[in-house]
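**Q** give me a 3D structure for the following:
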Amino acid sequence: MMKGLRQISVLTAVILGLFFVMLGLWAIDIGVSGMVNGLSVTNGWDWGTRTPIQQYHIGLWLVGIGTLLSVVSSIFGIVEWKKE
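**A** Modelled structure (predicted):
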């Protein structure tokens, strides 16, 4: 078994990565809905207005970063587990 702090760190990184993936998929959904309906994307207070294409690409970046974070932390956890 990995030591307690390392185990918690790996688990936290995996959960954070999955959160980024879910947030990115949500952003992609909002961006595609805006592109299909021809709307701008805003947060409700008009200071965060962006085009649906920008929202879509933000979602793609979040999914990519979240996937990379989850994979790297999972590989780190497996390597540490195999050492013991």
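
**Q** hey, let's count contacts and neighbours off CA atoms from now on
**A** Noted.

**Q** longest single helix anywhere in the chain?
**A** The residue-count maximum for a helix in the chain (DSSP state H) belongs to helix 4-37.

**Q** to check against the first, give me the structure of this:
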Amino acid sequence: LCWAVNWIDNQLTNSDIVCVRCKNGVCRSVVVVVAYLISKGVDYSSAIHYVKSVWSRASPNPAQIAAIKKFENHLNTASFPKK
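**A** Here you go, the predicted structure:
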């Protein structure tokens, strides 16, 4: 997740357009977008709510939700490399 979030951030910083996609658009791409939003200071609940409001098929599985929350915890404890 850290690599994906940094990559997205670098692309957007360079004014590039980013499309995050996975095979079904239900889980993996959702995890990456939610993680990116969390890296920008949005809490998990707000991030997942926002993503679901614009992509109703968004439905990360329990293991992916746990990974997102672990990522959020890392951010909150400053163990994620910040730019």
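
**Q** superposed, what's their TM-score?
**A** After superposition, the two chains reach a TM-score of 0.26 (TM-score structural alignment, normalised by the length of the second structure), with 35 aligned residues with a Cα RMSD of 4.1 Å.

**Q** elements contacting the longest helix of the first structure?
**A** In this structure, helix 4-37 of the first structure packs against helix 52-83, with contacts taken as 3 or more Cα pairs under 8 Å, 6 or more residues apart in numbering; DSSP states H and E.

**Q** check which residues of the helix it packs on are buried.
**A** 52-53, 55-56, 58-60, 62-67, 69-70, 72-74, 77 (16 or more other Cα atoms under 10 Å).

**Q** with adjacent residues omitted, what lies nearest to Leu75 of the second structure?
**A** Closest residue to Leu75 of the second structure apart from its sequence neighbours, by Cα to Cα, 6 or more residues apart in numbering: Ser39 at 7.0 Å.

**Q** would you check how far apart the residue most central in space within the first structure and His57 of the first structure are?
**A** What sits nearest the mean C-alpha location of the first structure, by Cα atoms, centre = their mean, is Phe20, with 1.8 Å. According to Cα to Cα, to the nearest Å, Phe20 of the first structure stands 14 Å off from His57 of the first structure.

**Q** which parts of the second structure are strands?
**A** Secondary structure of the second structure (DSSP state E): no strands located.

**Q** ok, longest helix in it?
**A** The second structure, longest helix under DSSP H: helix 62-76.

**Q** would you indicate which residues of it are buried?
**A** 64-65, 68-69, 71-72, 75.

**Q** output those residues in JSON lines; the columns should cover distance to His49 of the second structure.
**A** Shown next, in JSON lines, are these (distance: Cα to Cα, whole Å):
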{"residue": "Gln64", "distance to His49 of the second structure": "15"}
{"residue": "Ile65", "distance to His49 of the second structure": "13"}
{"residue": "Ile68", "distance to His49 of the second structure": "14"}
{"residue": "Lys69", "distance to His49 of the second structure": "14"}
{"residue": "Phe71", "distance to His49 of the second structure": "17"}
{"residue": "Glu72", "distance to His49 of the second structure": "15"}
{"residue": "Leu75", "distance to His49 of the second structure": "19"}
